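Novice: sequence first, then the predicted structure:
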Amino acid sequence: MSVVDRHFAPDIPVTEIIAQGSPSLNQQIYLRLRLALSLNLRRQILIAVSDDPALRSQLATQLETDLAIELNPHGSRFTSFALNLDNPDVLDQLQPYLNPESGVPNFQITGIDRLTRQPVHIQRIFLESLTTIAQQLGNLEFNLVLWVTRPWCRAIQQSVPEFWQWRTGLFEFEGDPFGQDQIQSQPAPNGSSNGYRKFKLDSELADFVVASVMQTVNLDDQTALVNVLETNNPDSEPLRILQQIEDLHQARSSAASLAVPYRQLGDWYRDRLDPVRPAAEHLTIVIRAYEQALKLVDMKSDEVPDLLNDIANLYWIKARSGSGSVVTNLEKALKAYQFAVDRTNPEHQPQTYAMIQNNLGSVYSDLALHQSPEENLQSAIDAYRASIQARPFETDPARYAATQNNLGTAYWNMAQHRAPVQHLQAAVEAYNEALRYYTPEHEPLYYAMLQNNLGTAYWNLSRCDQAVQELAMAEDFLHLAIGAYRVALIYRTLEAAPLAYAATQNNLGTAYWHLANQQTTHYDDRSIHLLCAIDAYQEALSAVQYLEAASTPHAPPLSFDLSATHHHIGLAYYQTAIDARTELSLSDRTKFLHHALRHQVRAAQGWENQPEFQKSAVGQFSQIIRGIYERDGIQGQTQALSQIPPAFLGQVMREL
């Protein structure tokens, strides 16, 4: 059974910031790194990741100090190097210090982040040297720590996979996103007080921007950037904003003045993010730019909640795009949203407050997929309800309806963990409330989505013993589910929404199959329901073939288990074929049995990594073949056995 549609419509376009790791977490990561080196093992490749230059320098210095003491009893040494930017060949730089008679040498390389401003051919020397290390690692008796930023970590992973696979440890440190430690109140240069605060220019942000523009305009040398600026190339706009920021820093302008171009820089990149696959490099730039803006604006300003909401939304985008740790990015999004909620008055700013609570609920819902589902889903429900209370239907019906749909889905998910009847009833109520706005004339696809969600909630109620005992018969809930699915399919057509069409047809087939197998279903209706299930499943499979033929590299995945579809349609074909009351000819019954076998084989092959499910499909093989033998003799049985994959043939022969 496919999961309920997860429709999430952010209230506004989004933006993001660099998140804060707790000091205790960084300390734990540092202790793991130090322990890995103090064990005096050989051929360790350790990658330490931090986007905070000050933190990176502090940790590298501390590591050198600690290990100089800890490694001395073993006769080993620990040496730090700043990468030679004229010739960034790591192995060449280490070669003079590789003395096999002086214990296991340990090296750490810093300054790799400065490669960002170097020409491409210089960067290539560094990456090629890592390939050489990977190829010769069996003969190299040393340990190596590379201090890198996240962009360089991704570059190594993607460009030098043979080196990346030899890594023995990855240590990701976090900086302080909301900290104010870089900002100090000072008098203005003229001695007056104009709100000036000493603020250090984010040099890494400048590096990211320069590298981004060079890549966009296809340049290998930074000196050519001057020509790009002089030609007023629109792609060089980030450079102009960056120059403005540097000028304001040099003029010691006020914090409020500095915040404006940082926000403009983030907006420029945010507006150009690919909505399907946003570039990780561009997300990083937006993060850094908004981080700087947040540090500069007055925290009592009305601008702060919107900025924090943008920051959190971008973390949510980052989590869904697969850039970095999903859980870490979701937790950063939660932190920013919670900061925003704390700084928003629901009475004076109801729309902003409702928007942030809705977005907060969506992140809690996503986090529930990875950890503490009941706790996070309850937090999502609370956030959605707070949003609805602040923004009722009469105020903003479209966003009210979107939040009601999100609330219904959160209730549906909670029903999978506890109190199913209570939460499924609440889901039905929320979906019906959303239908106050989503009508087939106004929003046909959203209307169909809600009908599909309603159908799934009713189907789940049919599976709850408590609901069947206290509310209605399972047959009644299944009829409600089928009705909702069929309404959805009026608007969810193959042409308009092929992926959604396939999911709803699959849901419809499952509802019919369960209805056919209810004890209360009349035997005359049973065969009709099975044939309807077969038709719906066939439509779902045809839609999948259509999607595969027209697939794109980034096509979204199916929301249902295709192997389960094959298994259920196989059961429906078999049950129809052996039902004496079904009006089928002998030849049609045999065809149905062959169809049943073909689909069960597909199910078994698809469930290769799910042995319990595969067992269910394989268990049908011998029953179906017996049915074929009874109707078509040894010739039919031989033909059926030829369809069985060799891996399953022995088991089938034993059962026969």
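Specialist: Nice, I can see it.

Novice: alpha carbons only for contacts and neighbour counts from here, please
Specialist: Noted.

Novice: burial count for residue 646?
Specialist: Using other CA atoms under 10 Å, residue 646 has 10 neighbouring residues.

Novice: please apply the same query to the one 3 residues further on.
Specialist: Close neighbours of residue 649, defined as other CA under 10 Å, add up to 16.

Novice: quick check, residue 525 in a helix?
Specialist: Yes - under DSSP: H, G, I helix; E, B strand; the rest coil, residue 525 sits within a helix.

Novice: distance of it from residue 515?
Specialist: 9 Å (CA to CA, to the nearest Å).

Novice: and residue 175, by the same measure?
Specialist: Distance of residue 175 to residue 515, given as CA to CA: 56 Å.

Novice: okay, now the one to match up with it:
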Amino acid sequence: MNWQIYQRLKQALSLNLRRQIFIAVCDNQQLRNNLVENLEVDLTNTIDYTEKTPNNNKNILFVTLNLNLNNPNPVTQINQWFTENPEYKKTQEYQILGFQIIGIESLTKQPSTVQWSFISNLKKIETNLSTLESSILLWINRPWLNTIKKSAPEFWHWHTGIFEFEGDPTPIAPRKNKSSLPNQQTSKSSLSPKISPPSINTVRPLMALEQKSYTTIDVESKNLTVHLLPPAPQKLPELPIGIDQEPENTPLPKWELVELANLVWSEISRKSGEEKTSLEKQQFQILKQIQDLNKSKYPSPELAIAYQALGDFHRDRVLAGEVSEQSLIIAIRAYEMVIEWTFEDAGNMSQFSPSQIPVLDILNDLATLYWMLSRQIKSSKSDSLVYLERSIILYQMAIGEINPSQEETYARLQKNLGLAYGDLANYQEAEKNWQKSVMAYQEATLYLDKVTHTQDYASTLNNLGTAYWNLAQHTQAVAHLQGAISAYTEAIDYFTPEIEPLNYAMIQNNLGIAYWNLAQFQQQPSETLMLKAIDAYLEALKYRTPEIAPLACAATKNNLGTTYWHLAKQFEEHQIRSQLFHQAIAAYSEAVNIAQHFSPSELTFDLLTAYNNIGLAYYQIVIEANITSDKDSQMSNLESALNYYLLAYTGWQQTNIDAVEEKETTVNYLVRTIRTFYNKYGIQGQNVALAKIPSNLLPKILTML
């Protein structure tokens, strides 16, 4: 799909119409960078002119400019480019096909005055466009797309076409293609490959995946089971593969080439029509070249380059969103052959220049491919562990190949390593691997430029906070939770909620969780920490609404209910406690109402536990009430508690036969509530309660009474 959209965009630009405004939307900066570079290459000196055309000797140029954040006016910047490069005004020699503007997403971290200056300049497009002869292509992400639609309708009215690309964020770096564009741009306007990590945001799901992890906490004698959502880490790219150990120092056996061909054919067989024909032609040309070169007794750069071409082909398909297990496996096997030939001996290394075989990039890609494989649904636990360990080793090998000037690449690899160690902690040596994850993220933040890679820096801080949070579950809880709070707090400063609302809300939710956890470890009353947690949750809920992000909204509402419940226990005054219990019920109820529209597998909190917690809050309100309290309202609260307990019990009975402990706990809650009915309203009250008990549960309840 991305390929088709790219072809349409290229064709539209190739028409060479004057004063056209095109918009390209891509959340994944890595994919965006690849597309930008491809356009620059494809549209430079590539327009066909017939012999009858007098201008067939012209140099056709398509120029890339980084948005000037000091004066964010694309038209002014284009005119300034002509002033700085007057030779390109010679229309008999040059033809400027158009300008593509990148870096608009960087406005997110600029002051609001700068952002509105950009919007204001867009609104003046009708006037400014008259000073321009070329077309403009703006590269934006979806948050900015929505902002421009709402805030600059004048500009939106003038745009010619919109091209939306899909792709998950990924740290796989694009390999630099040689451009046929003359070196006419200054360093400010030239586009160099940039590594953009998970845009938390994350992106297909713009919000990072939130892991499911539960903590059970005993509250005095009332066992409130708390299922809090742990902080969501920034999700990196995904890829997969399992490979048998290759024989050392032996030429490639024919069976390996046959296996590779079978994998390629298996992948092609999934397609149909013109796409299948195109895939067959491209890939089997590469395989034929590999077969011919493989007949030689000695390795050659051409053979390694051919394997790299096959790996790149499938890697690029994955980057474009076409992820399949076959593509991942083919890319891994092809890249491993490149590494095998390259490192086989010093003689081979001397044959390859870095531009021919970019070893560092290939090691990074291999590591990421293995990391992605470890997350494949089909992978077994043992396979996933093997893939993760290979991923970590390859990232470490890549780090060993870096020279001191490659700070950006070093930071990217450390960030990837941090995520891999975090995944490994879920399989073995949790404390040790979370410590390594923290160290890797810390190292990454030291080498990331906060100004030029603001989003990357912020997402790394979010990951660091999540690693600290997980480490706190194993050792030095207070110190590491404070580290998580510090990281989340700094990360928030780099997000503007109006531009990136879901990413901003995600980190606020993470911050609330960290404050809540820290409150549990304080010996003195911790109202302050719980109030900070509530403030963070409420801030998150401004943007995590039921309409925009229902599942995330429900999760945060559940967290908010739990925090209100615990905050109530910190006060002695009954009226305050009762108000907070009511607020807990309201938050839990909203979470439950949303959750009922989704399957349990889609939820990131336990719905049945939420039912129990609502019941506990209603029961606590009755216990806290004084003698003069309205008896009808107390009866209503007791009935509500009973109803929610029964919802939880019935749910466990129907969906999870192994939930013995949960069912027994809920039965005890039911018995306690029925006794309270009797104590307050006598035998008549008890009969009201017993009438609600299902017939299959009634005998057990009666024996316990």
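Specialist: Looks like it came in fine. Note that the coordinates shown come from a computational prediction; the quantities given were computed from them, not determined experimentally.

Novice: ok, back up a step: who has more neighbours out of residue 175 and residue 515 of structure 1?
Specialist: Remark: of residue 175 of structure 1 and residue 515, residue 515 carries more neighbours, 25 against 20, as counted by other CA under 10 Å.

Novice: next up, identify which helix or strand the counterpart of that one in structure 2 is on.
Specialist: Under the alignment (TM-score structural alignment), residue 515 of structure 1 pairs with residue 567 in structure 2. If you go by DSSP states H and E, residue 567 of structure 2 is part of helix 550-568.

Novice: and that helix, what does it pack against?
Specialist: With contacts taken as 3 or more CA pairs under 8 Å, 6 or more residues apart in numbering; DSSP states H and E, helix 550-568 of structure 2 sits against helix 501-520, helix 527-541, helix 574-595.

Novice: buried set for the longest one?
Specialist: To tie it back to what came earlier, the one meant is helix 574-595 of structure 2. Across helix 574-595 of structure 2, burial judged by 16 or more other CA atoms under 10 Å covers 577-578, 580-592, 594-595.

Novice: just checking, residue 97 of structure 2 touches residue 62?
Specialist: Yes - at 5.3 Å, residue 97 of structure 2 and residue 62 qualify as touching, with contact defined as CA atoms under 8 Å.

Novice: how close does residue 512 of structure 2 get to residue 555 of structure 2?
Specialist: Going from residue 512 of structure 2 to residue 555 of structure 2 by CA to CA gives 12 Å.

Novice: the more surrounded of those two?
Specialist: Neighbours were counted for residue 512 of structure 2 and for residue 555 using other CA under 10 Å; residue 512 has more, 32 against 27.

Novice: number of residues surrounding residue 281 of structure 2?
Specialist: Residue 281 of structure 2: 10 surrounding residues under other CA under 10 Å.

Novice: for it, pull up the helix or strand it's in.
Specialist: With DSSP H and E as the criterion, residue 281 of structure 2 is inside helix 273-293.

Novice: what residues does that helix touch?
Specialist: Here helix 273-293 of structure 2 makes contact (CA atoms under 8 Å, 6 or more residues apart in numbering) with 257, 261, 264, 268, 269, 302, 303, 306, 307, 309, 310.

Novice: could you do stretch 145-152 of structure 2 as well?
Specialist: Contact with stretch 145-152 of structure 2 is made by 25, 119, 120, 122, 123, 155, 156, 499, as judged by CA under 8 Å, 6+ apart.

Novice: that stretch aligns to what range in structure 1?
Specialist: With TM-score structural alignment applied, stretch 145-152 of structure 2 matches no range in structure 1.

Novice: what lines up with residue 264 of structure 1 in structure 2?
Specialist: Taking TM-score structural alignment, the alignment pairs residue 264 of structure 1 with residue 309 from structure 2.

Novice: can you get me a residue count around its match?
Specialist: The number of residues packed near residue 309 of structure 2 is 19, by other CA under 10 Å.
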